[in-house]
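In: Predicted structure and sequence below. I'll ask about it afterward.
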Amino acid sequence: MAWKTLDDMDLDGKVVLTRVDINVPVENGQVTDDTRIRRILPTIHDILAKGGKPVLLAHFGRPKGDRVPEMSLAIVRPALEAALGLPVGFAKDCIGAPAKVAVAGMEAGQVLLLENTRYHAEEPKNDPAFAASLAALGDVYCNDAFSAAHRAHGSTEGIARLLPSCAGRLMQAELSALEAALGQPQRPVVAVVGGAKVSTKLDLLGNLVARVNHLVIGGGMANTFLAAQGLDVGKSLAEHDMADTAREILAKAKDVGCEIVLPRDIVVAREFKANADNMTVPADACPVEAMILDAGPETLAHIQTVIEGARTLIMNGPLGVFEMEPFQTGTFAMLDVIAAQTAAGTLTSVAGGGDTVAAINAAGHGDDFTYISTAGGAFLEWMEGKTLPGVAALEG
């Protein structure tokens, strides 16, 4: 790996500008989920242990260059202090006199949080002068925000070109996990891709077909592929205008020897609601007035065989409408198999994406994957084979 980690840096007495993602949900001025905060703690603790002074750079919401009070990082500060177990200083700007004075006043063992980087319109523009103003505050740059690494912003890309740079522990874990899943994976590799629309994941499917041995397609996307093969999918969510594209992906998969795993049997209902009357039928027997809401047992048996024979698995999306009883059955049964194979030490499992993480947690398997990414867009772009500016800058 071409990028450095905290282990490669001399931090003693150094001000370490640390880009983190603490863009957490807030209601009534209170943080409602501190997952992202807890994930940056190892990096902060390690910088302190090495004698460094962590100065945190972060965005919060989308203020678009304005000082929007409800998007001040001061709101997040109490939750950060509670998770860290230490007081955290706060500067009312991330550049200029407020930031300089606050950094200059830091002593060993202290942590400082700077105000929302997106209060400056120059941040998303990756303005060189803005990046230089950030860089002037510190001695070393540490990027621990993989979730923002697909953005070429001043605090994610520009600053990395100006200071000795490294990856934080969360960034290191994300990159290592994704390298294991798609860079140099143990084979066979299976990818599970679900979601509503093929059109939103064209780049993903095109990249994966050439890199994995089995591609399991679920959710509304599977309906589009079934329809493209001439099957009637009734009132199911499907993009019929993507039929040619679906057929092209199927043909490409055949050419490169990648098995596309589509539903062999389906769970259908006439109403889109929890506990709706439902039945299981072959994939080519969907009633015209019904909709497909889950994969059937024959499909799951095949998916289980595929997963049990794999060494690496990467997941982005559920098999069905997991939010509603009883249509979570397929997704949860598949997750049980993934968890069991991971626990047995025979499978490296990596997952990411909002719906995916929600499904995994709902199934009670939040601790049972090798790695679960909370990065969202950056995770998806990495799976698509795209270069992430924030990562490329660390390698430069």
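Out: Here it is on my side, so go on.

In: contacts and neighbour counts: CA atoms only from here.
Out: Noted.

In: my guess is Ala283 meets Met291, correct?
Out: No. Taking contacts as C-alpha atoms under 8 Å, Ala283 lies outside contact range of Met291: 11.4 Å.

In: Please identify the helix or strand for Val16.
Out: strand 15-19 (DSSP states H and E).

In: List of residues touching that strand?
Out: Residues from elsewhere that reach strand 15-19 (C-alpha atoms under 8 Å, 6 or more residues apart in numbering): 47, 52-58, 103, 135, 137-145, 155-156, 168.

In: Run the chain-centre distance for the strand or helix carrying Val103.
Out: In this assignment (DSSP H and E), Val103 forms part of helix 96-104. Taking C-alpha atoms, centre = their mean, to the nearest Å, one finds the center of helix 96-104 at 33 Å from the center of the full chain.

In: okay, pairing it with this:
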Amino acid sequence: MEITGKSQVLPIRSRLRKFSFMSTLRKLQDTDVFGKTVLYRSPYDIALEQKDGAYVLSDDSRMTATLPTLTYLLQKQCKIVILAHIGRPAGKVDEALRTTPLAKHLSELLMLWKQRNTPVATLQECVGDEVTTYISQMSAGQIVMLENTRFHAEDDVDDDTFARQLCLNGEIVVHDGFPQAHRHQASVTGILRHLPSCAGLYFQKEYEQLSHLLEHVEHPFTVIIGGAKISDKTESIKNLSNKVDMFLVGGGVANVFLKAKGKAIGSSYIEEVPVESGKNDWVEFARTLLDRKLSGEQIEQYGNDLFEKVSPVVVQIPQDVRIETSKKTVVEKQVVDSEALAVEGDRILDIGSLTESFYSNVISRSKTVFWNGPLGMIEDERFSQGSYSVAAAMARSQANTSIAGGDTIAAAKSAIDLIDITHVSLAGGAALELLAGNKLPAVELLST
């Protein structure tokens, strides 16, 4: 659907029906894997950081989530061959993105989980004779992690020849890569075209819990969008615009909308990459959404008093922001006060206190809330308050709440107990795509 500046709001019942598209997965529990060599597609796209001269995992939540699947496979006397990609090495070997630290940490987790030594070996490649020879000599219950599949440029373009080469490493695919399920990639979808396959326990849990959320959406439905980049969210925002009642934006995404509003944003991060070659850029995309009005029904659901000082639009941008000046001091500025929010050398790095209050108020009046992407630069405590306030508002809310994505979870964990959130998803992009009503390629290939 083409997005215009005019409001195109569907009736509530029509919007609810949009979510009735869930598939039935082929499940690991219903699949014969006993004694087989399993090509295990992991969700281990985990950021690595240097500590004491070695690379370590910044967060092991995705790895911990896969322990039930791996334990199940070990109990079934499988050989386990792990596929993973890390970062964006652009088809070249990057020493900072090798899978060795992942394997080391997984070995430690399995020791804690199973109370016995289960070493995870590593290889310096993911395809080739050396790999297939090593796997052929493995014994039942052994695990090997192959090298970063993105060291091969063919992976990102879903090259079928490369997918076939990967499939020489196993008899069946067990897929736990739900955070990557929205990607067309040789190691994500390509392998599913050439081997029998099923969804792992973690994949099933993520998909079923998100499906439950979508099948029980109540309005008003509020989506909070943050993070640095808008490029991987444009299609989801566009598709969601007729299902969601209101968007609250922050982070680098908000900078795009502020610029679309005609505000000078100084040296703030903004992703100025064309949406498609020869077509509009991100700022132009944001401009098409800015003036879309809420319907009378939506305004009534949130409460007329909410909009006494704020325009009743679908996309709410920050009313004020926290800025790091060129002198490294922090100031707050209201958006309405000045065209030049930030000058060269200044960076917008968080939403301001007025916006915190308004966003929290919106959340308190919502019945379904979904959040993907931090609202500020959470690595710096001076710019984490916006994300913390949203997390706290969600924890207090009586709504059906969901938080998706590693960075978002990290921000929330610093402020609240995640037990107060209805669903916590480790899959940011895939969850957003599913929420938008898009079919996930890996889900389609894993469905009966």
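Out: Looks like it came in fine. If you're wondering where the values come from, they're calculated on a predicted model, not measured in any experiment.

In: joint contacts of Ala283 and Met291 of the first structure?
Out: If you check Ala283 of the first structure and Met291 against C-alpha under 8 Å, 6+ apart, no residue is contacted by both.

In: Which positions in the helix holding Val103 of the first structure come out as buried?
Out: Within helix 96-104 of the first structure, the residues that qualify as buried are Ala99, Lys100, Ala102, Val103, counting by 16 or more other C-alpha atoms under 10 Å.

In: Can you tell me which helices and strands the helix or strand following that helix packs against?
Out: As assigned by DSSP H and E, the chain's next helix or strand after helix 96-104 of the first structure is strand 111-114. In this structure, strand 111-114 of the first structure makes packing contacts with strand 53-57, strand 88-91, helix 96-104, judged by 3 or more C-alpha pairs under 8 Å, 6 or more residues apart in numbering; DSSP states H and E.

In: Relative to the second structure, which residues correspond to strand 111-114 of the first structure?
Out: Under the alignment (TM-score structural alignment), strand 111-114 of the first structure falls on residues 143-146 in the second structure.

In: now swap in stretch 161-174 of the first structure and tell me
Out: The aligned range for stretch 161-174 of the first structure is 193-206, by TM-score structural alignment.

In: buried stuff in that stretch?
Out: Buried-residue list, stretch 193-206 of the second structure, by 16+ other C-alpha under 10 Å: 193-195, 197-206.

In: Would you convert those into JSON lines that also reports secondary structure and distance to His216 of the second structure?
Out: Below are these laid out as JSON lines (DSSP: H, G, I helix; E, B strand; the rest coil; distance: C-alpha to C-alpha, whole Å):
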{"residue": "Arg193", "secondary structure": "helix", "distance to His216 of the second structure": "33"}
{"residue": "His194", "secondary structure": "coil", "distance to His216 of the second structure": "36"}
{"residue": "Leu195", "secondary structure": "coil", "distance to His216 of the second structure": "35"}
{"residue": "Ser197", "secondary structure": "strand", "distance to His216 of the second structure": "29"}
{"residue": "Cys198", "secondary structure": "strand", "distance to His216 of the second structure": "26"}
{"residue": "Ala199", "secondary structure": "strand", "distance to His216 of the second structure": "23"}
{"residue": "Gly200", "secondary structure": "coil", "distance to His216 of the second structure": "24"}
{"residue": "Leu201", "secondary structure": "helix", "distance to His216 of the second structure": "23"}
{"residue": "Tyr202", "secondary structure": "helix", "distance to His216 of the second structure": "21"}
{"residue": "Phe203", "secondary structure": "helix", "distance to His216 of the second structure": "20"}
{"residue": "Gln204", "secondary structure": "helix", "distance to His216 of the second structure": "18"}
{"residue": "Lys205", "secondary structure": "helix", "distance to His216 of the second structure": "17"}
{"residue": "Glu206", "secondary structure": "helix", "distance to His216 of the second structure": "16"}
